[in-house]
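**Q** Need a 3D model of the following:
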Amino acid sequence: MRNLPVFLVLFFISFLTAAQTPEERIDELGIDLPEIKQPVANFLKWRQVGNLLYLSGEGSTLKGTLGKDLNTQQGYEAARETGIKILATLKAATGDLSRIKQFVKVHGMVNSASDFYEQPGVINGFSDLMVEVFGEKGKHARAAVGHNTLPFNIAVEIEVIVELEE
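**A** Sure thing, here's the model as predicted:
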């Protein structure tokens, strides 16, 4: 019975957090969404099919190879930064991040040296951010794979599929 007040306080805090909109969580986290840049080639930033929204790969501004030029923590930060860019794209595509019912699939690509094996730890930078912003809706199926190079020598590229509320 002594722990009941602590339980009630924790429940109340989690209830308030769950009741927040994604935009409110972004503000609370002190994140400024960047301006969206147009694609550098002949493709779309996103395509909606039914209630699924497919985002093209988005890359980090950090350049270099994980396990050679960069360490896992730097890769984690690059994936988080990429996540912020993806949030901006999702906001532009949906008009309101509350329209996102759930994240479905994430494909994380890491520019990796041949002996670097910590790709999941890098892509956690993205996954952790989505759960911070969306709670359970931000959890997703995921691939975190190494590539011997990525476009423009970026450290991380991430593709996303989300389901929208009907």
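**Q** C-alpha from now on. contacts and neighbour counts both.
**A** Fine.
**Q** Report all helices and strands that the longest strand belonging to the chain contacts.
**A** As assigned by DSSP state E, the longest strand anywhere in the chain is strand 100-111. Using 3 or more C-alpha pairs under 8 Å, 6 or more residues apart in numbering; DSSP states H and E, the elements in contact with strand 100-111 are helix 119-134, strand 141-147, strand 156-164.
**Q** structure for this one too, so we can compare:
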Amino acid sequence: MNTIETKLAELGVTLPEAMAPAANYVPFVQVGDLVHVSGQISNDANGLILGKLGADMDTEAGAAAAQTCAIGLLSQVKAACGGDLDRLVRVIKLVGFVNSTPDFTDQPKVVNGASDFMVAALGDAGRHARSAVSAVALPLGVAVEIEGIFQIK
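**A** Next up, the predicted model:
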């Protein structure tokens, strides 16, 4: 029984299929027991989540967009683990990029959408080091992109 996916279901989350790369890169690279996952862009069942924080999107909506990136990251980790998400040991680091105006300074609150989700889904194994930075633009106009490093067994 997959305990991580059981916890996700309790949170109302079903992991989608891992997204294929949109350019000349691979979705993840495993080195030893570490999986480096390429940036996952904000999207949900309705498509891409577009917007610029500080202009046409508020912090709460940005945090929700960041959560979708975290879900995408876990989908990639599941693929890296051959479908067995219980091989995930812990989240090591997340790097969040927030499409925001020059005067917007709440990037950490936006990326908390991903961080809070990881802790809710994984408990202490979801606690991680992190960076949250502003970007003048992100691919396709998405609001948030997050990459991550994960330890697996």
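**Q** Put one on top of the other, what's the TM-score?
**A** Once superposed, chain against chain, the TM-score is 0.92 (TM-score structural alignment, normalised by the length of structure 2); 146 aligned residues with a C-alpha RMSD of 1.1 Å.
**Q** so which of the helices and strands packed on strand 100-111 of structure 1 gets nearest Gly30 of structure 1?
**A** Closest approach to Gly30 of structure 1 among those is made by helix 119-134 (11.4 Å; C-alpha to C-alpha).
**Q** Which stretch of structure 2 is that closest one matched to in the alignment?
**A** Alignment note (TM-score structural alignment): helix 119-134 of structure 1 is matched to residues 107-122 of structure 2.
**Q** what residues does the matching stretch touch?
**A** For stretch 107-122 of structure 2, contacts defined as C-alpha atoms under 8 Å, 6 or more residues apart in numbering pick out 4, 7-8, 11, 59-60, 62-70, 90-91, 96, 98, 125-128, 132-134.
**Q** Show me what Ile41 of structure 2 aligns to in structure 1.
**A** So, by TM-score structural alignment, Ile41 of structure 2 is matched to Gly59.
**Q** number of nearby residues for its match?
**A** Neighbourhood size, Gly59 of structure 1 [other C-alpha atoms under 10 Å]: 27.
**Q** Next up, the contacts around the spatially closest residue to it that is not a sequence neighbour.
**A** In this structure, Gly59 of structure 1 finds its nearest non-sequential neighbour in Glu157, 4.2 Å apart by C-alpha to C-alpha, 6 or more residues apart in numbering. Residues near Glu157 of structure 1 by C-alpha under 8 Å, 6+ apart: Gly57, Glu58, Gly59, Ser60, Ala79, Thr82, Gly108, Met109, Val110, Leu150.
**Q** Among these, which are located in strands?
**A** Among these, the members found in strands (DSSP E) are Gly57, Glu58, Gly59, Gly108, Met109, Val110.
**Q** Show me which of the residues you listed is closest to Gly67 of structure 1.
**A** Out of those, the member with the shortest distance to Gly67 of structure 1 (by C-alpha to C-alpha) is Val110, at 10.4 Å.
**Q** Give me the number of neighbouring residues for the aligned residue in structure 2 for that closest one.
**A** Aligned by TM-score structural alignment, Val110 of structure 1 pairs with Val98 of structure 2. The number of residues packed near Val98 of structure 2 is 30, by other C-alpha under 10 Å.
**Q** pretty sure Val98 of structure 2 is touching Leu53, no?
**A** Yes. When contacts are counted by C-alpha atoms under 8 Å, Val98 of structure 2 is listed as touching Leu53 (7.3 Å).
**Q** about what we covered before: tell me which of the ones in strands among the contacts of Glu157 of structure 1 is nearest to Phe11 of structure 1?
**A** Nearest to Phe11 of structure 1 among these is Gly108, at 33.3 Å by C-alpha to C-alpha.
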